[in-house]
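[1] here you go, sequence then predicted model.
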Amino acid sequence: MLLTSFLQRQRTQIWFSIRQAAQQTRRVLVVNARKSGAPNRERGVGIWLMGCCGMVVGSVVLGGVTRLTESGLSMVDWHLVKGIKPPTNEEEWKNEFEKYKQYPEFKYVHQTMTLDEFKRIFYMEYSHRMWGRCVGIVFALPATYFWLRGKIPRWLKPRIIIYGGLLLFQGLLGWYMVKSGLKQEKESLDIPRVSQYRLAAHLGSALLLYSLLFWSGLEVMLKGAGSPANETRALVRLRHATRWTKAIVFLTALSGAFVAGLDAGLVYNSFPKMANRWIPDDLFAMEPKWRNLFENATTVQFNHRLLGTIALSSIAWVWVLARPLALAPRARLAVNCLAGMAFIQVSLGIGTLLFYVPISLAAAHQSGSLLLLTFSLWLSKELARKRPRL
């Protein structure tokens, strides 16, 4: 009882910290957008881009919960228009359930599943797919309006085209990923799952889309962002360290897709050692050796731990480098948010591991990776050189 009560308090505190950080970031962006002198005609574009970022975050979180609840293979076909309406009566539900019964997940894992249980996982996957369609609408309709009204700056127009293409690619890649879990060449006791390679590609493209949208949103909203003209060697060193940190945070988040795809979080549930060993015996059990990096659950978990440690160390180093510098208030806030979120994220990761990947903690850990990426992008933008835009 004491352990359960402690865990609940810790979870509440973590969620409160994440929500407070997100709210503070939003207030800073809005207030400074007004102070920075961004033209009124562009401010709406910036708000739209930030809104698209929020929609992408929702899609990533929903996708993570869908994977955690093993709901992703419940919808066995994909139609751009026909798939918009879910079953509405008992007969349609039974027909949908019969389709699901023809595929490996039901045959080898969920033979005893009831119709009501199927409805729950179906609605989870349905919500994820519909949210993805909403992201496309929220992006496409305002983009068309702003473009026709001449409110999109010239430098931003090529990016909008790229973002639209990436968004379409993301949807197609999602279905390509699901298809990998609907086929199984031979009967196996293993749980049918989507390819971890396709899952990583799907998550990676979502993270890339989010990063690009957020960066462009910052450029529009925060016209005053950037380092001063009289740069010092210490400032340049901090900028380079922040760039490397941004890349490491992205790579660490991406490695989480392999952990999720292989259920690697359930392999060694101890910390800091793995079954009383710093380096487990089965780290390179597969041949050829390179396969262990992506297909061996032990190696995948080990790599994610290692990348998380490197990311935390890198962020701590950025904070140390920034401490003696006279940074602008916004940049100082970004540094502190990044450092604070790094420790929260590591705590979430350790908790997820020790308690055998509970859905709530695992979802919070994934959400934390997006916040960490957000703060690293924000700081990188604040430290970037000021460049005039046409």
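    Happy to help now that I have it. Source: prediction; values computed, not measured.

[2] going by C-alpha atoms from here, please, whenever you check contacts or count neighbours.
    Will do.

[3] those helices in the stretch 1-150 of the chain, which residues are they?
    2-35, 40-68, 90-101, 104-108, 115-148 (DSSP state H, counting those that start in this stretch).

[4] neighbours around residue 59, how many?
    Applying other Cα atoms under 10 Å, we find 22 residues neighbouring residue 59.

[5] give the contact list for it.
    Residue 59 is in contact with 128, 131, 132, counting by Cα atoms under 8 Å, 6 or more residues apart in numbering.

[6] wait, is residue 215 part of a strand?
    No - Residue 215: not assigned to a strand; according to DSSP: H, G, I helix; E, B strand; the rest coil it is helix.

[7] second structure follows, compare the two:
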Amino acid sequence: MDRLEFEKPSRSRFTTTTTTTTQTHRVVAYWYFYCAALVFAIVAVGGVTRLTESGLSITEWNLITGMKPPRTDEEWNVEFEKYKLFPEYKLLNHNITLNEFKFIFYMEWGHRMLGRFIGLSFILPGLYFASRGMMSPSIRNRSLFVAVLIGCQGVLGWYMVKSGLKQELMEAKSFHGVSQYWLAAHLGSAFIIYSIMLLTGFEILRTSSKNAVALSEQISTLLRVPGFKTFSRATHQIATLVLLTAFSGAFVAGLDAGLVYNEFPFMGEGLMPSDMWAHSDPTVMEKPVPLWRNMLENASAVQFNHRFLAMTTSTAVVGLWFASRRFTLPASSRLAVNALLGVTALQVSLGISTLLYLVPVPLAAAHQSGSLLLLSTSLWLLHTLRRLPVKI
């Protein structure tokens, strides 16, 4: 198929939108990227914390006093006795030693401390930049919104932990830890915060670039090419698919659904598991649940959902890559679309390997981090194709 060309931008053919509001300093972009990197790190640490079943080792939430870990044998024994009161110890870890408890305690403590560090790393510099007039009004307001989201993220994390400490869980036939609903909300909000941070950093750098006008005109010209608007919209849809696939992965983690049907591409005798609707079947369950709950609480259905979304996303990425060959994209967009294809192949490989090898911690942790890397690449691509206002 012939490559579609576009003309060299001409200022006389259209007018680039400009604004005269306070321009955000470029250092704010680097600060956003730094905070995004910290969020990436805490997602990775959180994944390992979940995989090592460390998340319920600290049974209280103390914002200030919780920053100090136990130091003496007496303090460690006190924390260990608290842990023994809850279902995870009674149902899963009743043979755990004090030294083993120390390991999972430090995993969760490190996760919480990193969360506090992120909050301070965002709020304190943000206040400084705002007070110095280094942010435009829109970026200042967005930063306030992100700060609120970070606070809400901490609250979601504690409610997630509380969901795994309920004594009613003692009556369950199996114990998976925290509620998959709270886990999905906690992980999903982290992905949203990360996305806002990354896109904001990209936006600040691009609108303050010396080539901002030329870049804006180049995208404006591309938008006149037949089919390019559809291609550009598709990049947003793929980023949404990546986010939904990662969100479904939280349900897989919450129900330990990766430990059923450890084969690919089949699930038992077919592509769809035979017990796909088991929780809604009155012949199987004494108290069948609605179909929507079956889709979110049946481990087999949850794994199928994740597989389906993953295959849909990867197919869409391949289709987008082939569609991109029709256009003469800017160099950054061409690099981004090629990177997206490569990262997708890596993520699919990690996902299948994690499944086939019964969810080993290194592979599973790499797969979770890979989802955030895939989201990063998809956001980078859609950003390179955005037509942003030029600030003067």
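    That came through, no problem. Note that the structure is predicted; figures quoted are calculated from it, not measured.

[8] winner for burial among the helices of the stretch 1-150 of the first structure?
    helix 40-68 (a mean of 20; mean count of other Cα atoms under 10 Å).

[9] pretty sure residue 76 of the first structure contacts residue 183?
    No - at 10.6 Å, residue 76 of the first structure does not count as touching residue 183 under the criterion of Cα atoms under 8 Å.

[10] give me the more crowded residue out of those two.
    Taking neighbours as other Cα under 10 Å, residue 76 of the first structure and residue 183 compare with residue 76 leading, 19 against 14.

[11] so what corresponds to that one in the second structure?
    Residue 76 of the first structure maps onto residue 59 in the second structure when the alignment is built from TM-score structural alignment.

[12] which residue sits closest to its match in space, ignoring its chain neighbours?
    residue 83 (6.6 Å; Cα to Cα, 6 or more residues apart in numbering).

[13] the one you found -> the first structure?
    Residue 83 of the second structure maps onto residue 100 in the first structure, by TM-score structural alignment.

[14] for its match, what are its contacts?
    74, 75, 76, 106.

[15] ok, and the residues you listed in the second structure?
    For those, the contacts that are reproduced in the second structure, applying both residues aligned by TM-score structural alignment, their matches' Cα atoms under 8 Å, are 74, 75, 76, 106.

[16] can you tell me which residue in the first structure aligns to residue 389 of the second structure?
    Alignment note: residue 389 of the second structure maps to residue 387 in the first structure; criterion TM-score structural alignment.

[17] burial count for its match?
    9.

[18] about what we covered before: show me which of the contacts of residue 100 of the first structure is closest to residue 274 of the first structure.
    Closest approach between the contacts of residue 100 of the first structure and residue 274 of the first structure, by Cα to Cα: residue 106, at 33.0 Å.

[19] the closest residue in space to the closest one that isn't next to it in sequence and residue 87 of the first structure, how far apart?
    Nearest residue to residue 106 of the first structure in three dimensions, chain neighbours excluded: residue 100, at 6.7 Å (Cα to Cα, 6+ apart). Plainly put, residue 100 of the first structure is 14 Å away from residue 87 of the first structure if you go by Cα to Cα, to the nearest Å.

[20] residue 251 of the second structure -> the first structure?
    Aligned counterpart of residue 251 of the second structure in the first structure: residue 258 (TM-score structural alignment).

[21] check which helix or strand covers that match.
    helix 233-261 (DSSP states H and E).

[22] packing partners for that helix?
    helix 196-221, helix 297-322, helix 359-383 (3 or more Cα pairs under 8 Å, 6 or more residues apart in numbering; DSSP states H and E).

[23] now do the buried residues in it.
    By neighbour count on 16 or more other Cα atoms under 10 Å, the buried set for helix 233-261 of the first structure is 235, 238-239, 241-246, 248-261.

[24] repeat that for stretch 60-75 of the second structure.
    residue 70.

[25] now the residue sitting furthest away from the middle of the first structure: how far from residue 19 of the first structure?
    Of all residues in the first structure, residue 91 has its C-alpha farthest from the mean position, at 37.1 Å, by Cα atoms, centre = their mean. Note on residue 91 of the first structure: its distance to residue 19 of the first structure, by Cα to Cα, is 42 Å.

[26] hang on, the earlier thing: redo the contacts of residue 59 of the first structure as CSV? Include distance to residue 206 of the first structure.
    CSV is the format used below for these (distance: Cα to Cα, whole Å):
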residue, distance to residue 206 of the first structure
128, 13
131, 13
132, 11
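
[27] for the residues you listed, which ones persist in the second structure?
    Shared with the second structure, among those: 128, 131, 132 (both residues aligned by TM-score structural alignment, their matches' Cα under 8 Å).

[28] can you tell me which of the residues you listed is nearest residue 96 of the first structure?
    Residue 96 of the first structure lies nearest to residue 128 out of these, by Cα to Cα, at 17.6 Å.

[29] now the aligned partner of residue 137 of the second structure in the first structure, nearest residue through space, not along the chain?
    Taking TM-score structural alignment, the alignment pairs residue 137 of the second structure with residue 154 from the first structure. Of all residues not flanking residue 154 of the first structure in the chain, residue 390 sits nearest, at 6.4 Å (Cα to Cα, 6+ apart).
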